[in-house]
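Enquirer: predicted coordinates and the sequence they were generated for:
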Amino acid sequence: MARGRKVETGVKRDNKGRILPKGISQRKDGRYIWRYTYNGVTFKPVYSWDLQELKRYAEEERVKIAKGCHIEPSNITLNEYFYYCQETYKKDKLKERSYKNNNDYWGWYVRDYIGKKRLQSIKPDDLIRHYHWLQNREDKPISYSTTVRVNSMINEVFERAVKRDLLMKNPAYKVLEDVSPIKMGKKKIALTEEQQARFMEFVSCHRFYKYHKNLFTYLFGTGCRVGEACALCFQDINFDDNYITIYKTLYFFKGDENVKGEKRIGSTKTENSTRTLPMLSDVRTALMEQMELQKAAKQKCCESVKSVHDVKDVVPLEDHYNNFVFLNNNDTPYTPDYVTGIIKKIIKSYNKAENINAEKENRKPILMPDFSSHNTRHTFATRCKELKLPKDNISRWLGHKTEGNNTTDIYIHTENWKDIKDDVETLNKMIIK
């Protein structure tokens, strides 16, 4: 007698032969559906093409329903679904500061406005009106680039809602085609050679601001990000072989409004940002002078800054850092906001003095434009271009991705940085100090 296949009673399988858990079945079109009833209440079914994703969702929702914190898709707001997506999909994938930046942007431009509306009630016209209002409001209108970023966040939320069958269509899809870029924000500038020279001369001669001269020499002479400059430690500098290793950044983190913020060290913005840079002669002089100044003043950092580790770190970070190159009067490391504040004060002092001198000399004042620490990167890149450096080499200096190059391999090992080491002779023609 032929042996027949064992009959499985009460067991459901999908078209790939996988056993389906209780409450989940597969439709003829291949989609999976989860149905659930709790205490006599039947909840709206949820569909997904991904079985594993639906199983995870079902398990989470069962717990929420049992705790009484489940939200029906028909009632969920844009805010609620955004924070759900942040917690579920983003928290373990984004760096700490990126995760916080997302929440900050949402709080500034979405949460108290369209974020309160029900997810299923939002139409494309609602988003268009919201973006127009943000761009034209009297109090802090936003630029078009900020509008693009806000829409990108909203679009991602709706895409997930469509994927989970909470919505039929994404109302944010191509909605920016009907939003005019009427507010372009401040144009990013690079200082001219004359402006850069005037700025550095004013800083060098000022009785207070001359303390920061070496920092600005470093920023103008490397093109590094301000957070990377704040995180620079003396062990990152090799004076014998004349190079600097950039692999970390310093930032100020405040996760909760009621919690005091703190300085933290993290890995650089991207893998390409981890790099080894040869020192220009002015930069080398400034860093050696900074080291001698600290020794002469017996200045020692009184703050140990904690590192935030990430599995994607190209260079493993130490748990704490305290041997910082740039310290303020309180013997603590600079922060990016602190540097930006210094620049604003210097510009204000410079323009005030220039107006007085111009009036005395009966001439038109040559004022310093408003700029931030990030504009020092633009200035460095512009000087490089003026000196006819190859575009790929400029990208390597700045820590940007270059086409066809694994920049991590180039910068993390000192034996692989010869392609930009040759730039030093050309770049030394720049007048920084």
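Expert: Arrived safely, thanks for sending.
Enquirer: contacts and neighbour counts: CA atoms only from here.
Expert: Noted.
Enquirer: and the strands in the stretch 101-250 of the chain?
Expert: Assigned by DSSP state E, counting those that start in this stretch, the stretch 101-250 of the chain shows strands spanning 237-238, 243-246, 248-253.
Enquirer: how close does Cys233 get to His320?
Expert: Using C-alpha to C-alpha, to the nearest Å, we find Cys233 at a distance of 12 Å from His320.
Enquirer: between those two, tell me which one has more neighbours.
Expert: A count of neighbours by other C-alpha atoms under 10 Å puts Cys233 above the other of Cys233 and His320, at 19 against 14.
Enquirer: want to compare, so here's the second one:
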Amino acid sequence: MKSKKDTKGRNLKLGEDQLKSGRYRYRYTDCTGKRIAIYSWRLVKTDKNPSEKRKSALSLREMIKNIEKDKDDGILTYEAQTITVYQLIRRYLKSKVTLANSTLQNYIHLTEKNIRPHNLGQMKVSNVKKSDIKNFFSYLYTERHFAVSTIQLYQNIFFPAFQMAVDDDLIRKNPCKDCMKEYIRGGLSTTKYPLTRAEEAALLKFVKDDTIYSVYYPMIAFMLGTGCRIGEVIGLTWDDIDFENATLSINHQIIYKKKNGKIRHYASAPKNGTSRIIPLSDDVLDILLLYKQRTYFMSITNDYEVDGYSNFVFLNQNMTLYTPNTLTRAFHNIRNAYNRFVEDGEIKDVLLPDFTAHTFRHTFCTRMAENGMDIKVLQEIMGHKTIAVTMQVYNHALFERKQSEVARIPSALAV
């Protein structure tokens, strides 16, 4: 059989041809039986691209070589060329039946709000490169001004979704690998750094004494003294506190997200689906007792209820529950007000860094680690799913203790 030739007189292989436009085409059948065509303006790598045409990323022969390798390795190239990133993520989230409902709803919200409408969300999975993921993170950081911890949530969605595509033989490698590296400045950078002892003391004193922000003192002290998550704090009821035995029962949390098409508060199981009992220190008990004397009657006579839960401990001025965003704004305002006093010389103390409810949780964990609490006990109190999460904080605190001890005692060379 006579071989077909291109316009340069070169023999074309089986499945190859050249269109009237000059563009090269290769047609083949993939491992699922689907008929597929690929195109390039260049036959081989050394060919020049027509000046008036968009540069081909790969020549036809290079593309064929990759296809043959994919076929040999069982990579389902065609499906990866038809499914979008958004569709891949939805497929992944649908498979996560053991994921905490609050986490799942948060991931769905992030996907629908910022991934689906973005160009990345509509890209075909096979076309996504590492640079596309990194450019998306750059967009979130520079244009949307998202915190690193928020960008990490998107990485938590992207990475396992693309890894599922790798495991399903849709793509050869995960483009999300190491995409967060440039945002990480040390092992604890994906969460807020804890407050130092001096910062914690300064914050508590300021909030307790301030005429405007003292309303937040019991809640902030409670978070710093228990390490509870924000949803657990918002959902705390007086029935969860056993004053006689000095314990706190974490058996639910309150989430503020869209559910059934409406943004509202709703009750959910604690994160990781596990309830826990937290012993309360004397100072936290004293703060709660004093707060109960001032607010308990208003709480129990209030008919406010969320999915069967009532008698909430921390209610806003409207006698309803706070939202996480409202508290975040309040904490920003507290920090700014305090720092203005310091800068004006009215308070002679340390400046405060920006902080969130998670900063308080991280601070509690760090204080307990610094004080030498048993690592397994600390994991139970924090409600961490694995001890590895607790160990990250524990080892960091241990290293700082080592540094302070080395600085305190004379050098081993001082003989």
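Expert: In hand now; what should we look at? Only a predicted model underlies this, so the values are computations on that prediction, with no experimental measurement involved.
Enquirer: right, so of the strands of the stretch 101-250 of the first structure, which gets closest to Met368 of the first structure?
Expert: Proximity to Met368 of the first structure, assessed across the strands of the stretch 101-250 of the first structure by C-alpha to C-alpha, is greatest for strand 248-253 (27.4 Å).
Enquirer: mean per-residue distance, the helix or strand just after the closest one versus the second structure.
Expert: Counting by DSSP states H and E, the element after strand 248-253 of the first structure in chain order, helix or strand, is strand 262-267. Strand 262-267 of the first structure, aligned to the second structure and superposed, deviates on average by 0.9 Å (mean C-alpha distance after the TM-score superposition for the first structure).
Enquirer: read off where strand 262-267 of the first structure ends up in the second structure.
Expert: Residues 264-269 of the second structure are the counterpart of strand 262-267 of the first structure, counting by TM-score structural alignment.
Enquirer: show residues contacting the matching stretch.
Expert: For stretch 264-269 of the second structure, the surrounding residues in contact (C-alpha atoms under 8 Å, 6 or more residues apart in numbering) are 101-102, 235, 251-258, 275, 306-307, 309.
Enquirer: which parts of the strand or helix carrying Phe297 of the second structure are buried?
Expert: Per DSSP H and E, Phe297 of the second structure falls inside helix 282-301. Within helix 282-301 of the second structure, the residues scored as buried using 16 or more other C-alpha atoms under 10 Å are Val284, Leu285, Leu288, Tyr291, Tyr296, Ser299.
Enquirer: same question, stretch 173-181 of the first structure
Expert: Within stretch 173-181 of the first structure, the residues scored as buried using 16+ other C-alpha under 10 Å are Tyr173, Val175, Leu176, Val179, Pro181.
Enquirer: with distance to Tyr105 of the first structure as extra columns, can I get the residues you listed in TSV?
Expert: What follows is these, written out as TSV (distance: C-alpha to C-alpha, whole Å):
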residue	distance to Tyr105 of the first structure
Tyr173	20
Val175	19
Leu176	18
Val179	19
Pro181	19
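Enquirer: output the contacting helices and strands for the longest helix seen in the second structure.
Expert: Using DSSP state H to assign secondary structure, the helix with the most residues in the second structure is helix 387-408. Using 3 or more C-alpha pairs under 8 Å, 6 or more residues apart in numbering; DSSP states H and E as the contact test, the elements touching helix 387-408 of the second structure are helix 357-370, helix 375-382.
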